[in-house]
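**Student:** Sequence and computational prediction follow.
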Amino acid sequence: MKNIFNELEQENITYAVCVSLIKSTFDSGISQREYYIIANKKDVAGRYGFTAGSDSGYRNVYEKDLSDSERFTFLETMDRYTKVLNNKHGRVYELKGESFKSNYNKNKQVNKKVTKPKGKQLDIIDLFKSIW
């Protein structure tokens, strides 16, 4: 049976699994966890149930809440992932050998527009200035 993880991996889409910790405002001892996947907009927009992240601050990052069965699948296969962030707000996991952050930053660099200044010939070094 295919699941969201298999489908993304089959299409070579890099993603990360996030676990947000939400503390109750009424009782400081109670917290809830939300599990969701983040991926690059260009890879998942309009597919697999991904939508624009409402409060992420990253316009090219889309997210999808995990269903109970998807969350269970993730928890069963956690040995395939590396924890890359762990703080009071939650955790982020990436597939071993597939860094979502590196992939996202690489795509962000490639998508920067390089414009030719007026009256100046564009040199190959000018193309790489925005990356270096």
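**Tutor:** Received, thanks.
**Student:** okay, CA-based contacts and neighbour counts for the rest of this
**Tutor:** Fine.
**Student:** ranges for the strands of this structure?
**Tutor:** With DSSP state E as the definition, the chain shows strands at residue ranges 15-23, 31-40, 51-52, 61-65, 81-87, 90-95.
**Student:** Just tell me which of these ends up closest to I125.
**Tutor:** Taking C-alpha to C-alpha as the criterion, I125 comes closest to strand 31-40 out of the strands of the chain, the separation being 28.2 Å.
**Student:** Which strands and helices lie in contact with that closest one?
**Tutor:** Helices and strands touching strand 31-40, as assessed by 3 or more C-alpha pairs under 8 Å, 6 or more residues apart in numbering; DSSP states H and E, comprise strand 15-23, strand 61-65.
**Student:** Reformat the strands of the chain as JSON lines; add distance to N105 and mean neighbour count.
**Tutor:** JSON lines is the format used below for these (distance: least, C-alpha to C-alpha, whole Å; neighbours: other C-alpha atoms under 10 Å):
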{"stretch": "strand 15-23", "distance to N105": "13", "mean neighbour count": "19"}
{"stretch": "strand 31-40", "distance to N105": "10", "mean neighbour count": "18"}
{"stretch": "strand 51-52", "distance to N105": "18", "mean neighbour count": "18"}
{"stretch": "strand 61-65", "distance to N105": "11", "mean neighbour count": "22"}
{"stretch": "strand 81-87", "distance to N105": "15", "mean neighbour count": "13"}
{"stretch": "strand 90-95", "distance to N105": "15", "mean neighbour count": "19"}
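**Student:** Comparison target below:
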Amino acid sequence: MKKILILLPVFIFEICSAQKAKAEKVKDKFESRQSQDMSVPPPPMIAFPAQYPKGNKAFLENVKKNLDKAALQSLGKNLKTKIILKINSDGNVLNISTYGNNETFNNEVKKAAETATGNIIWEAGKNNKGEKVIDIVNLPFQYSNS
């Protein structure tokens, strides 16, 4: 009987301490996803995102037209990337980036996007008050070799 009375508190202690360890791990995971510098404000809410003059679909079609198809022949059939453009409040393209698995494809799409945006002024993004603001445009791009 004494053994049971001694083992019961030890068993309960083990269960409680095991659950605390799991709770700390969840807390650590949550904190690791949070931004580290809490003094940085969140980006402004864009009510009306920036757009290419004839629409973002027209921009993607122009990118596809400007691609060097000969350079893409050896890369495979279905190629994907994301085109990220930073548009200032005047509608000028400040920066173009591409993110995908194939670096050669990313570089070709970036060149084509730079050509497609040439001297074109975009419709600037607007916030809830209707003021023009800097906006980030994120467009998925796919290309398949035929």
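**Tutor:** Sure, I can see it. Model, not experiment: these values are computed from the prediction.
**Student:** Overlay the chains and give the TM-score.
**Tutor:** Counting by TM-score structural alignment, normalised by the length of the first structure, the TM-score of this superposition works out to 0.28. Behind it: 61 aligned residues with a C-alpha RMSD of 4.5 Å.
**Student:** on that earlier part again, now distance to R71 of the first structure too, for the strands of the first structure, in CSV please.
**Tutor:** Written out in CSV, the entries for the strands of the first structure read as follows (distance: least, C-alpha to C-alpha, whole Å):
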stretch, distance to R71 of the first structure
strand 15-23, 10
strand 31-40, 7
strand 51-52, 18
strand 61-65, 9
strand 81-87, 14
strand 90-95, 13
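**Student:** Of all these, which one is nearest K108 of the first structure?
**Tutor:** Comparison of the strands of the first structure against K108 of the first structure by C-alpha to C-alpha identifies strand 31-40 as nearest, at 10.0 Å.
**Student:** so is I84 of the second structure in a helix, a strand, or just coil?
**Tutor:** Three-state call for I84 of the second structure (DSSP: H, G, I helix; E, B strand; the rest coil): strand.
**Student:** Would you check how far apart N66 of the second structure and I12 of the second structure are?
**Tutor:** Spatial separation of N66 of the second structure from I12 of the second structure under the definition C-alpha to C-alpha, to the nearest Å is 69 Å.
**Student:** I84 of the second structure now?
**Tutor:** Taking C-alpha to C-alpha as the measure, I84 of the second structure falls 54 Å from I12 of the second structure.
**Student:** What of Q142 of the second structure?
**Tutor:** From Q142 of the second structure across to I12 of the second structure, the span is 57 Å (C-alpha to C-alpha).
**Student:** what's the angle from the longest helix seen in the first structure to strand 31-40?
**Tutor:** The single longest helix within the first structure, with elements called by DSSP state H, is helix 100-110. In terms of direction (axes from the mean of the first three to the mean of the last three C-alpha atoms, to 10 degrees), helix 100-110 of the first structure departs from strand 31-40 by 40 degrees.
**Student:** Name the residues of helix 100-110 of the first structure that come out as buried.
**Tutor:** By neighbour count, with 16 or more other C-alpha atoms under 10 Å as the criterion, the buried positions of helix 100-110 of the first structure are 100-101, 103-104.
**Student:** do stretch 98-112 of the second structure as well
**Tutor:** For stretch 98-112 of the second structure, burial by neighbour count (16+ other C-alpha under 10 Å) applies to 98-100, 105-106, 108-112.
**Student:** show me the contacts for V61 of the first structure.
**Tutor:** When contacts are counted by C-alpha atoms under 8 Å, 6 or more residues apart in numbering, V61 of the first structure is found next to 38-41, 52-53.
**Student:** just to revisit the earlier point, would you mind telling me which of I84 and I12 of the second structure has the busier surroundings?
**Tutor:** I84 (18 against 11; other C-alpha atoms under 10 Å).
**Student:** What sits closest to the more buried one if chain neighbours are left out?
**Tutor:** The shortest distance from I84 of the second structure to any residue other than its chain neighbours is 4.5 Å, reached at N138 (C-alpha to C-alpha, 6 or more residues apart in numbering).
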